[in-house]
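1. this is a predicted model, with the sequence first.
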Amino acid sequence: MRPGGLILGIESSCDETAASVVRGGREVLSNVVASQMQMHALYGGVVPELASREHLRNITPVIREAMFKAGVAYGDLDAIAVTSGPGLAGALLVGISFAKSLAFALDKPLVAVNHLEGHIHAVLMQGSESAGRQVGESEEEVPVLALVVSGGHTHLYLAKQRAGTWHYRNVGRTVDDAAGEAYDKVAKLLGLGYPGGPWIDTLAPHGNPKAVPFRFAEIRHRGADPSAEPTFDFSFSGIKTAVLRYVETHGMKPAIDARRAEFAHLKPASAVSLLDRQTLDLLASFQNAVVGNLAKQTLRAADHFGVRTILVSGGVAANRELRSTMTSLAAEKGIAVHFPELALSTDNAAMIAAAAWPRFVAGDFAGSGLNATPQQRLG
């Protein structure tokens, strides 16, 4: 390993083309993201074919900008890191193809990174003592519980650092919709903009979170062994259906249809005064229920495994109510909770370069046959 420790990270798993140069898994020298949000907002969600096309358009200028902002030359790099999955197949292939070509041309190692592990390292790279130490600083096996919650994922991982690398065990996942997906679908159902997370995060504080009593049923897996260790799974399709039924039974659809076109061009903060009390209460109750369920399941898992540290990452980790609720409830149990800074909550390449660092140190490199793994699992 050369002393520079410079890794260029490339991320293209969904609708953001990102590149970042990180030194030693911690020091972010640049972090550039080209978002496709405005384009996909026209369709109310990510269109895979359009996402792939935009990645092809953006990847070269994004990487050039990341290198320029970092103030380093390609020859200074020690490795190229790229997201190998999970994600959209076409989108992943754009990043992987570019990374493979660049690594070959520069004769540099190529490191494949799981997107979910990247989100976890978005917290670890910020250097909190109790959040876990990076490679080379400690060989202690200190287990932490990581909640990765975004538009495409809601997973709980028990994570341990052993012999310089991190190891993960999946102890909970969504059985249907991810939490962020539920936010997007409810926002669309109520005639709000895309993505739904920022809209609901902004509007929910103006409503009554107790107005609509949403409930989450206990998840029971058919044929499960009663004596087996419990799982801490999530399900968010039910609350989406409950919101739909509320809209139908309370005659809200005409008002929603009337505002849909107007709200497509508004910012969330501008919409507060244009929404009726019933809609604001519904949004507040929805968010209160989802955040409460995320916190409940995560803290149940922490109690079961005796974990004293929780990491929360992914796009939904930017949600203000989730940050506040999780922190306060965990503090009551003497558990520390850590979130990434807002810029590292959503998809970015700094987290990919950070997650690649332990693998680079261990010599865990990808071969020329690296391909996209859209359904790749972690742990």
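-> Alright, I've got the coordinates.

2. going by C-alpha atoms from here, please, whenever you check contacts or count neighbours.
-> Fine.

3. specify the residue positioned farthest from the middle of the protein.
-> What lies farthest from the middle of the chain is Gly251; by CA atoms, centre = their mean that is 34.7 Å.

4. helix or strand next in line after the helix or strand containing Phe68, which one?
-> Remark: Phe68 resides in helix 48-70, with elements defined by DSSP states H and E. Using DSSP H and E, the helix or strand that directly follows helix 48-70 along the chain is strand 79-85.

5. so what does that next one touch, helix or strand wise?
-> For strand 79-85, the packing partners by 3 or more CA pairs under 8 Å, 6 or more residues apart in numbering; DSSP states H and E come out as strand 6-11, helix 89-106, strand 110-114, helix 115-124, helix 350-362.

6. contacting residues around that strand?
-> Taking contacts as CA atoms under 8 Å, 6 or more residues apart in numbering, the residues outside strand 79-85 that touch it are 6-13, 92, 95-96, 99, 102-103, 108-115, 352-353, 356, 360, 370-376.

7. alright, now check it against this:
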Amino acid sequence: MDNSKKYILAIESSCDDTSAAVLCNNTVLSNVIANQEIHEQYGGVVPELASRAHQQNIVPVVHQALVKANIDKKQLSAIAFTKGPGLLGSLLVGTSFAKSLALGLDIPLIEVNHMQAHILAHFIKDDAQKEPPFPFLAMTISGGHTQIVLVKDHFTMEVLGETLDDAVGEAFDKSAKLLGLPYPGGPLIDKYAKEGNPLRFEFPKPKVEGLNFSFSGLKTSILYFIQRNTQKNPNFIKENLADICASIQHTIIAILMQKLNRAVKETGVKHVAIGGGVAANSGIRAKLKEAEETKGWQTYIPKFAYCTDNAGMIGIVGYLKFLKGEFAEQNVAAQARYKI
């Protein structure tokens, strides 16, 4: 066995996707994700159902990750897992499994912060993405989180701003629900927005101090807008769906870009990376590309596979921590709230 090769098994179970990956050093050999479709009928993630589904999925997902990577579990150097933040019941499944397997194989255990992992996904060795140099600004945008972080090195990060209430992904999904679109609705808003006029309808942008965000007021204004117009015309949504989606998306992206512009101005850092599930949004990607041309930014966008919750990003943090010898004890516990 080549001693320079470190094989890390990574496990991610913070919300409703059960994922396992195998990395050889900083290269992903396999990245398996089991989605939970049971939540669609409820229009959102049901924590109790999520943790039960993780229990059903975790063994087959880990097995598949090892098979796809063509690795025997005896070759593993360490096991990395998501400690938090996330849904506690879901995190407990991944944490318990990782601890048991590490104990059984007598190999190190590595705890990973889910938010750090979204940022460090940029350091997975892959021809389809480039690594940002330090320092850089990271905007993490997902269903549960919205943050702007100044990243000074792999493990020195300063949160400059975050959401005071709802996350940007939740704003997309809840808006989609108001329009009668199925869960998760964020990608559907993106899809319909491509066919619509983003300036057709105007929504208020919340005034929030500093680099923090707020999306609850925007959601309320969208709700009243839908109620008001459907009372006048019951077919309003059907007749204007593309324009409504384009206008909602335009407003949300304007809020994000306004804060990002301010962060660049305040820090002087023009290397900007995004991560999290909402980083897959085509409108945000287009705005960042535009900023490269008009503002002289360097932007970094991970592969789609590393945007949403996945174990590949947990594995890269695991590998970087392995190199530093940062291992967890067997009494480590999952944490629903876990700051960078």
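-> Sure thing, it's come through. Here the structure is a predicted model, which means the values were calculated and not measured.

8. quick one on the thing from earlier: of the helices and strands packed on strand 79-85 of structure 1, which approaches His155 of structure 1 most closely?
-> Distance to His155 of structure 1, taken as CA to CA, is lowest for helix 115-124 among these, at 8.8 Å.

9. quick one: that closest one to structure 2 mean distance?
-> After superposition onto structure 2, helix 115-124 of structure 1 sits on average 1.2 Å from its aligned residues (mean CA distance after the TM-score superposition for structure 1).

10. which bit of structure 2 covers the very next helix or strand once past that helix?
-> Proceeding C-terminally, helix 115-124 of structure 1 gives way to strand 144-149 as the next helix or strand, assigned by DSSP H and E. Alignment of strand 144-149 of structure 1 against structure 2: residues 136-141, by TM-score structural alignment.

11. from the chain's centre, how far out does that stretch sit?
-> Once both centres are worked out by CA atoms, centre = their mean, to the nearest Å, stretch 136-141 of structure 2 turns out to sit 11 Å from its chain's centre.

12. contacting residues around it?
-> Counting contacts by CA under 8 Å, 6+ apart, the residues touching stretch 136-141 of structure 2 from outside are 115, 118-119, 146-152, 167-169, 260, 263-264, 269-279.

13. the residues you listed in strands, which ones?
-> With strands taken from DSSP state E, the overlap with the contacts of stretch 136-141 of structure 2 comprises Thr146, Gln147, Ile148, Val149, Leu150, Val151, Lys152, His271, Val272, Ala273, Ile274, Gly275.

14. let's see if you can find the most crowded of those residues.
-> Each of those was scored by neighbours using other CA atoms under 10 Å; the highest score is Gly275's, at 30 neighbours.

15. corresponding residue for it in structure 1?
-> For Gly275 of structure 2, the equivalent position in structure 1 is taken to be Ser313, counting by TM-score structural alignment.

16. skipping its backbone neighbours, what lies nearest that match in space?
-> With sequence-adjacent residues excluded and distances taken as CA to CA, 6 or more residues apart in numbering, Ser313 of structure 1 is closest to Val148, at 5.0 Å.

17. what is the burial count for that neighbour?
-> By other CA under 10 Å, 25 other residues sit near Val148 of structure 1.

18. buried residues in stretch 208-215 of structure 2?
-> Of the residues in stretch 208-215 of structure 2, Leu211, Asn212, Phe213, Ser214, Phe215 count as buried by neighbour count, 16 or more other CA atoms under 10 Å.

19. now the most centrally placed residue in structure 1: how far from Ala122 of structure 1?
-> The geometric centre of structure 1, computed from its C-alpha atoms, lies nearest to Gly314 (CA atoms, centre = their mean), at 2.2 Å. Gly314 of structure 1 sits 9 Å away from Ala122 of structure 1 when distances are taken as CA to CA, to the nearest Å.

20. now do the shared contacts for those two.
-> Listed contacts common to Gly314 of structure 1 and Ala122 are Ser345; contacts here mean CA under 8 Å, 6+ apart.

21. which residue ranges of the stretch 251-379 of structure 1 form helices?
-> Along the stretch 251-379 of structure 1, the stretches classed as helices by DSSP state H, counting those that start in this stretch are 253-263, 268-271, 277-305, 320-332, 350-362.

22. ok, which of these comes nearest Gly196 of structure 1?
-> Gly196 of structure 1 lies closest, by CA to CA, to one member of the helices of the stretch 251-379 of structure 1: helix 268-271, at 9.6 Å.

23. thinking again about what came up before, let me know which of the helices of the stretch 251-379 of structure 1 is tucked in deepest.
-> With neighbours defined by mean count of other CA atoms under 10 Å, none of these is more surrounded on average than helix 350-362, at a mean of 28.

24. remind me what that helix packs against, helices and strands.
-> With contacts defined as 3+ CA pairs under 8 Å, 6+ apart, the secondary structure elements packing on helix 350-362 of structure 1 are strand 6-11, strand 16-23, strand 27-35, strand 79-85, strand 110-114, helix 115-124, strand 165-173.

25. what's the burial count for Pro143 of structure 1?
-> 20.

26. between the ones in strands among the contacts of stretch 136-141 of structure 2, which is closest to Ile237 of structure 2?
-> Lowest distance from Ile237 of structure 2 to these (CA to CA) belongs to Thr146, with 28.2 Å.

27. so that closest one makes contact with Leu164?
-> No - assessed by CA atoms under 8 Å, Thr146 of structure 2 is found out of contact with Leu164, at 9.2 Å.

28. shared neighbours, these two?
-> Between them, Thr146 of structure 2 and Leu164 share these contacting residues under CA under 8 Å, 6+ apart: Phe213.

29. would a markdown table of the helices and strands packed on strand 79-85 of structure 1 with distance to Glu218 of structure 1 be doable?
-> Shown next, in a markdown table, are those (distance: least, CA to CA, whole Å):
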| stretch | distance to Glu218 of structure 1 |
| --- | --- |
| strand 6-11 | 36 |
| helix 89-106 | 33 |
| strand 110-114 | 30 |
| helix 115-124 | 26 |
| helix 350-362 | 34 |
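
30. tell me which of those is the most buried.
-> Among these, ranked by average contacts under mean count of other CA under 10 Å, first place goes to strand 6-11 (a mean of 31).

31. re earlier: measure the match of Gly275 of structure 2 to Val175 of structure 1 for me?
-> 19 Å.

32. go on, Thr298 of structure 1?
-> In terms of CA to CA, Thr298 of structure 1 sits 15 Å off from Val175 of structure 1.
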